[in-house]
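1. Below is the structure, and that's it, no one-letter string:
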C-alpha cells in the first residue's frame, strides 16, 4: 500500500511539473526580434541558423530575423540605433561598457578568440622587429587582443611602423604588401594552405592574452524592458549551438545549401573544426560567462590607455541568465514551489530530496569544470607542458622567492634547429611526435621547483630556480644539449635533433619576468647565429648589439626610400689570357653621415626583417641597368641571392625573368650566386625558383665551395654553371700542401661535372701561377682589383678588351 501511494505521489508530481512547464510556452505570444551578425553567413554563426532551422526560436515564441554583416557594419551601432535587438560582439564589449556605452553581455559563445597574427615563416620570433614591418590590422575594436600583444612588449599602437587600413588583408599578404596580417584561425589559414602559401601564426594566448571570441549582447534599455524575451532568445541560441556542434555534417550541409551557399563545403568543415575548438563545449557550458576573466580583459584595456583607470565592469554589464548551474537550480526550486500545489506532502518531500541531490552534483560538476578550464588555459594541448601563461605566473613567483632568499634564477630559451624541415619531410603528425619526444626529454630529471614550458611551434622555455650561484647553470645546459641531440626514430626515419639555447640570469640580466624572457630570447638568437647545438649567455654587450640591430632594421627601410644604397663591381679575370669576362656585384650602404657600411653589417638584419626581398629587387634592377650600358655581350655580372630572399613568397622569379626579357639582355649575362649553406637547407620553393631562372637562360654559381656544407647531389640536380672556391683554401695555397691537394681535387671534380671554376681571394702572383697550372678557369681578388664603381669597371673592361 505504501509503495502504491509513493508511486501515485511521483505521478502526481510529474504531472504537475509537466503542466506547469507547459504554461509559459503556451503563454508566449510570437515576438519578432532581429539578430545582427558580424560577418557573412558561415559556420561562425551556425548556432543561430540551426536554432532557426530546428525550430528552437519558434518553440520560445520568437520570430528571429538574422541579418548578415560585412565590411563597414558596426554591430554596436546597429543595436544602439534599434535596428537590431541582439548582435555578436567580442571582448571589445568590455571597452565600450567602460567608456559609458549601455551594453549588456548575454552569453560568451566562443571561449577563445579566433583572432591571430599571420606572418611569413620566421618573422614572428621578435615582436619588436615585427612592429617595424607593414602590418595589416583592422580597427582596434575588431582585434583588441592583437594590439594587446604589442602592448605587452611595451609597444603602443602609435609606435607600430605601419598599420595598413584594409578590408581584405589576405591578398595584401600574398602580394607582399603586408608582412603580417590580422587573421581568423577559421578563415585565412584555410585559403593560404589551399594556395600553398607558407605562413606562421602568432596566437595571443602564447603572450598571456586570453580574450573571448564571439559574444552575444544587447542594449541595456531593451534588456530591462524585455528580460523574458532576452532569456528565451539566449536559451534558444545556446540550444542551437549545442545542436550545431553535435551534428556538424548536417549543419554544414544546411549552411552550404542555404545561407552560406557561397562558401566552399571543405572550408565550412574546416571552420567547424576550428569553431568547436574555440567554443570548447566539452570543457565549458556553451555561453558560460566568467566575470573574473572579464575583469582581466578590462585591466588590459586600461593598460592600453583606452579606458579610464578607475572604470570597471559592474553587475549591469552581465545578464543574469539561468544557464549558470547555480541559477538553473534556483529556477528549478521556484518551479517546484509552484508545482507543489499539485502534490501531496509525500511527493513534495521526494521532489525536495531529488533537487538537493542535483544541487550537490551541480557543485561537484562546477568544481570539475573549473579544473578543466584551468588546464586548457594553462597547459599546452600537444605536449601537456605548461604554456606561456602558466610559465610567466611561475616565473613571477620565483622572482619574489629569489628576492627574499638571495638566490639566482635562470631562464633558458630553447629553439629547435631546422624543425620546419622535420614538418616538411614527415608531415604534421611526424612533427607533433618529434615535439612530444623533445618535451619529454627536457622535462625528465628536472627538480620539482623547476618548470619547462612550450611557448608554441618549436620553442620551449625552462625555468631553473633556487640556484646558489650562476655558474651552476652551465652543467645543466650541457645536459639539455645532450638530451636534445640524442638520435631519434620517427616513422622509421632516424633524426639527429639540435637546438639553440639562450640563457638569462636573475637578477644580473633583469629583475622582471618579461625582461628575463626577452633577454634569453636575444641570447638564443645569438647562439643560433653561431650554428647548431650552441648555447649563449645574455650579456650587456648582447643587449647593445640587439639595440643596434633594431636601429639598423628601422634605418634600412629609410635607406631604400632615400636611395642610400650603391653598387660596386669586382672584376673576375680569365686566367688563360687575363681578360675580364665577369664581375661580382656588391652592395654598399652610404649613410647620410658619409660613412659606408659593408654588407656584413646589415644583410643578416635585412634577412630577419624581410627587407632582403626589397633590397634584392633593387640590386637586381641596378644590375640590369648596368648590363644595358655595357656593349660587350660576352661579359656577365654575378648577383648574390640570399636564402631568405628565395624562401620569401614576396620574391617572384617569374617577375625577374620578365624584366630580363623587357631589358633585352641575354639571360646568360646574369649569373646568380647562391651559397653552399642554402643548398644544404634548400626548400622546394628555392629549388623551383632556381629552375625557373635557369629555364629562362640565366646561369648559376655555387659560392664558398668547399666550406663543408655542400650536397654534391645539388651540383648535379640543379645544374650549376660555376663553382667558386672559397678564399680560405686560396690564402695558403702556395704554403700548405693540404690546401693545394684540396683545391686540386675540387678543380678535378668540377671539370668532371662540366663546371667552370672561379678562385676567390686571389692576392699574389704565386697564387695566380699555381691556379693556372692546376687548370682553374677564373680568378677574383685584390691581385686584380678591389671592388670599383660602375664607371671604373667600364674603363677597366675597355682596357682589358683593347689589350
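-> Ah, there it is. Because the structure is predicted, anything quoted here is derived from the model rather than measured.

2. From now on I want contacts and neighbour counts done on CA atoms only, so please keep to that.
-> Noted.

3. residues near residue 2, how many?
-> 7 (other Cα atoms under 10 Å).

4. any idea how far residue 357 is from residue 363?
-> 10 Å (Cα to Cα, to the nearest Å).

5. With neighbour numbers in mind, choose between the two.
-> residue 363 (13 against 10).

6. Next, the buried residues of the helix or strand containing that one.
-> Taking DSSP states H and E as the definition, residue 363 sits inside helix 345-378. Within helix 345-378, the residues that count as buried by 16 or more other Cα atoms under 10 Å are 347-348, 351, 355, 359, 362, 366, 369, 375-378.

7. quick one, helices of the stretch 1-150 of the chain?
-> With DSSP state H, counting those that start in this stretch, the ranges of helices along the stretch 1-150 of the chain come out as 2-27, 46-53, 56-59, 75-80, 92-98, 127-130, 144-152.

8. ok, second structure coming up, stack it against the first:
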C-alpha cells in the first residue's frame, strides 16, 4: 500500500517532464523547418565614411546616395561623419575609426610615405585648393609672398600649395607659416597676407562681406592635382573587396544624381543633414563643384594612372615625399586585378607633357603681368622677368601657343605652332583657327568652346587638327580668356601640347592587330559605358554577335593565312556598313561584336540583315573558295531590357548565335521573343 502511494507522484512527475520535453522538441523542429523554408534577410553592413569637412555640397554625392537608398541597395548602412577637430581622414581610416574617407591628392602623398591607403575614385578632377590674398595688397603670384604671413593647414592637406611655393622659390624659411584657424576674419583683419582656401566656396564668402580677393591657383603654375578622392585602407580592400566595390558604386551613382539635381540635394542638405550654409552659398558651391568634377567630359571618379605618377613625381621633386616612395597598391582596381601597363617612359612622357603645357601657360600669363608692373617692381622682379623671357624663348620653340582677338583672328603664334601646322607665321596671322580645323570635329565642339571662353572660363579638350599637307595631328588644347587691366576680356590665349604620339600609343593599346578593329579590352570599356547609359536613361542598347561560318574548315583546308584574310575581310565589311554611332570590334577568335546604341530590337535585326547581305556580296582578296561557296556568317541579336546585366545581355545574343548555327548557319536569330513568348522573332530580309 505504501509503495503504491509513492508510485503515483513519481509517475505524475515523469509524465509531466515527458510532455514538456515533447513540446520543446516540437517547437525546436518547427523553428528549424521555418528557418530552412524561409530565406533570411541579410543584415546591412555597418560602415563609416569620414568626411574632410562639414555637411555641404562638396559631399553631395554621398548624401544623395544615402537619401536615395543607393547605399542600402548595395547592402550598406553608411554613417556619414563630418570632420571633427583632430586627426585628418587618412589618420582616422588607418586607425580603424572609419572604413572610408574623403581626402584629396594627399592619398598619393600618404602612399608615397608608406601608408597603406587605397584610392577608389577621383571625384574632383581638379583640386579646388588655392591661396587667397587681399586685392588691395596687390599680391598676384607666389613669388610676391616672400617674407609674408601665409595661413596654411597641415602639411599633408596643403601639400599642393607647398609644392607650388617651393617650385616658385619659396622654401619653409622664406615665409611665415601661420596655423590655419579656418576663419575668414584672419585675412580680412590683415592678420595674415594669404590664406589657403577652397575656390568652390570661400571666394563667395568674401564677396558677401564686400572684400575683394585675388586667387593664386596652383593650376596656373603647373600643379593640376586631383581634388576630393574616395579612399579606404588596404586592409579592408583586401579583406572585403566586395564591400569596397559596393561603396564605390553607390557613391558614384549618388554623385551622378547630385550633379543632375543640385537644387533637390541642397534641400536635403539643409533639411536632413544639418548643413548650416545658406541656400545661395550651397548653390554657388554646386556650380563650382561641377566645374571641378567635369561630368560632361570625364566619367565621374575616373583616375588616370599617368597623372598619379606625375603627381608623385612633383611631390618627390619638391621634397615632400621620399625619393624611393612608390605608388604600388594605391589603385583599388590594380590591387584586385593587376593589369598590363604601358611602359614607364610612356607614363613619364604623359606627365612631363602635362607639366610642360601647364607651366608654359603659366609663364605666358606671368609674363604679361610682369610687363604691366615692371615700373613698380624691384630689381629682383626685373631679374625674374629676364629669366622668364629665356623660358618664353624655349616655349616659342617647343610649345604650340597662339593668341586671338575677340573675333577669333590670330594675333600671335609660336614658332612651334607654325611648324606643326606647316604654315609660315605670316600666313597664320590675321586668319582664324578654322584654317587647321579637322573635318571630324563637330560644330558642337566649337560652340562649346566659344560659349565657355566668352563666359570668362577656361576650356580644355583634346582635338584633332589638320596640317597644311593634309596630315592629322592631335593636340591637348588649353584656352584662357585674355583680360586688360580692367578685367575686360580682349582676346584669348591657347596653349597646345602635341599628343599625336600619345594617341597612336592609345590606339595600339585598344586595337586588334589583325583586323584594325577595337580589341576585347576596348569593347569591354565601351560596353560598360553604353550599358551605363541604358541604366541611367533607359535608352535601348542593341547587341549583335557575328561568327564566321565554317572557319575551322577554312583554316584546315586553306591554311591559317587564308583564315586571317577572312577575318580581315569580314572586319572591313562590318566597319564599312555600321552607322557612325555604332561600335564594332573583335570579340575573340572568329567572333565579332557590334554595339548599337539607342537601337531597339527591330533596328538591331535590320542592322544584322544589312551586315549579312553585305558579307554575302564581299570578295576576300587572295581567297579561293570552292565553286558555289561564298563567305557567310551567323548572327545573334539581343537588346537591353529592365533588370539586365551586361552578362545577361551578351548571353542572350550568344544564345541567338548558337541557334543560328544549329539551324544551318548563314542566318540571323534572336531569343528576345515577341510579346515575351521566348520564340525567335521573324528574320528580316537582307537590305
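-> Yep, that arrived. Here the structure is a predicted model, which means the values were calculated and not measured.

9. TM value for the aligned chains?
-> The TM-score (TM-score structural alignment, normalised by the length of the second structure) is 0.46; 344 aligned residues with a Cα RMSD of 3.7 Å.

10. picking that back up, okay, the helices of the stretch 1-150 of the first structure in JSON lines with distance to residue 607 of the first structure next?
-> Formatted as JSON lines, the helices of the stretch 1-150 of the first structure follow (distance: least, Cα to Cα, whole Å):
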{"stretch": "helix 2-27", "distance to residue 607 of the first structure": "66"}
{"stretch": "helix 46-53", "distance to residue 607 of the first structure": "43"}
{"stretch": "helix 56-59", "distance to residue 607 of the first structure": "56"}
{"stretch": "helix 75-80", "distance to residue 607 of the first structure": "41"}
{"stretch": "helix 92-98", "distance to residue 607 of the first structure": "36"}
{"stretch": "helix 127-130", "distance to residue 607 of the first structure": "11"}
{"stretch": "helix 144-152", "distance to residue 607 of the first structure": "22"}
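
11. Quick check: which of those helices is nearest to residue 495 of the first structure?
-> helix 127-130 (31.0 Å; Cα to Cα).

12. Next SSE downstream of the host helix or strand of residue 585 of the second structure?
-> In this assignment (DSSP H and E), residue 585 of the second structure forms part of strand 583-588. For strand 583-588 of the second structure, the following helix or strand on the C-terminal side (DSSP H and E) is strand 591-597.

13. what angle do the following helix or strand past that following strand and strand 591-597 make?
-> The helix or strand immediately downstream of strand 591-597 of the second structure is helix 601-617, counting by DSSP H and E. Angle of helix 601-617 of the second structure versus strand 591-597, following axes from the mean of the first three to the mean of the last three Cα atoms, to 10 degrees, is 140 degrees.

14. ok, and for helix 601-617 of the second structure, which residues are buried?
-> 601-602, 604-615.

15. coming back round to it: could I get the buried residues of helix 345-378 of the first structure as a markdown table with distance to residue 8 of the first structure?
-> Below are the buried residues of helix 345-378 of the first structure laid out as a markdown table (distance: Cα to Cα, whole Å):
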| residue | distance to residue 8 of the first structure |
| --- | --- |
| 347 | 8 |
| 348 | 12 |
| 351 | 13 |
| 355 | 19 |
| 359 | 25 |
| 362 | 28 |
| 366 | 34 |
| 369 | 37 |
| 375 | 47 |
| 376 | 47 |
| 377 | 49 |
| 378 | 51 |
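
16. Residue 547 of the first structure: which of these is nearest?
-> Using Cα to Cα, those come closest to residue 547 of the first structure at residue 378, 32.4 Å.

17. Name the nearest residue to that closest one, sequence neighbours excluded.
-> residue 390 (5.2 Å; Cα to Cα, 6 or more residues apart in numbering).

18. doesn't that neighbour fall inside a helix?
-> Yes: under DSSP: H, G, I helix; E, B strand; the rest coil, residue 390 of the first structure falls within a helix.

19. what's the burial count for it?
-> Residues near residue 390 of the first structure, counting by other Cα under 10 Å: 21.

20. Show me what the strand holding residue 585 of the second structure is packed up against.
-> When contacts are defined as 3 or more Cα pairs under 8 Å, 6 or more residues apart in numbering; DSSP states H and E, strand 583-588 of the second structure packs onto helix 520-537, helix 560-577, strand 591-597.

21. The first one packs against which elements?
-> Yep, that's helix 520-537 of the second structure we're talking about. helix 500-510, strand 541-548, strand 583-588, helix 646-662.

22. If you count contacts, what does the helix holding residue 363 of the first structure end up packed against?
-> helix 2-27, helix 325-339, helix 388-405.

23. Which of those helices has the highest mean neighbour count?
-> Across these, averaging neighbours per residue (mean count of other Cα atoms under 10 Å) puts helix 388-405 on top, at a mean of 18.

24. how much does the helix or strand following that helix deviate in direction from helix 388-405?
-> For helix 388-405 of the first structure, the succeeding helix or strand toward the C-terminus, using DSSP H and E, is strand 408-416. Angle, strand 408-416 of the first structure to helix 388-405, by the same axes, to 10 degrees: 150 degrees.

25. Just the buried residues of strand 408-416 of the first structure, please?
-> 408-416.

26. Stretch 542-562 of the first structure too?
-> 542, 546, 549-550, 552-554, 556-557, 559.

27. possible to save those as a markdown table with secondary structure?
-> A markdown table is the format used below for those (three-state DSSP):
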| residue | secondary structure |
| --- | --- |
| 542 | helix |
| 546 | helix |
| 549 | helix |
| 550 | helix |
| 552 | helix |
| 553 | helix |
| 554 | helix |
| 556 | helix |
| 557 | helix |
| 559 | helix |
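
28. Against residue 332 of the second structure, how distant is the residue nearest to residue 670 of the second structure when sequence neighbours are not counted?
-> Once flanking residues are discounted, residue 670 of the second structure sits nearest to residue 656: 4.4 Å by Cα to Cα, 6+ apart. Distance of residue 656 of the second structure to residue 332 of the second structure, computed by Cα to Cα: 36 Å.

29. Take the buried residues of helix 601-617 of the second structure and write them to a markdown table, including distance to residue 160 of the second structure.
-> Output for these, formatted as a markdown table (distance: Cα to Cα, whole Å):
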| residue | distance to residue 160 of the second structure |
| --- | --- |
| 601 | 52 |
| 602 | 54 |
| 604 | 51 |
| 605 | 54 |
| 606 | 55 |
| 607 | 52 |
| 608 | 53 |
| 609 | 57 |
| 610 | 56 |
| 611 | 54 |
| 612 | 57 |
| 613 | 59 |
| 614 | 57 |
| 615 | 57 |
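
30. Following the chain past the lengthiest strand in the second structure, name the next helix or strand.
-> Looking across the second structure with DSSP state E, the single longest strand is strand 472-483. Counting by DSSP H and E, the element after strand 472-483 of the second structure in chain order, helix or strand, is strand 489-498.
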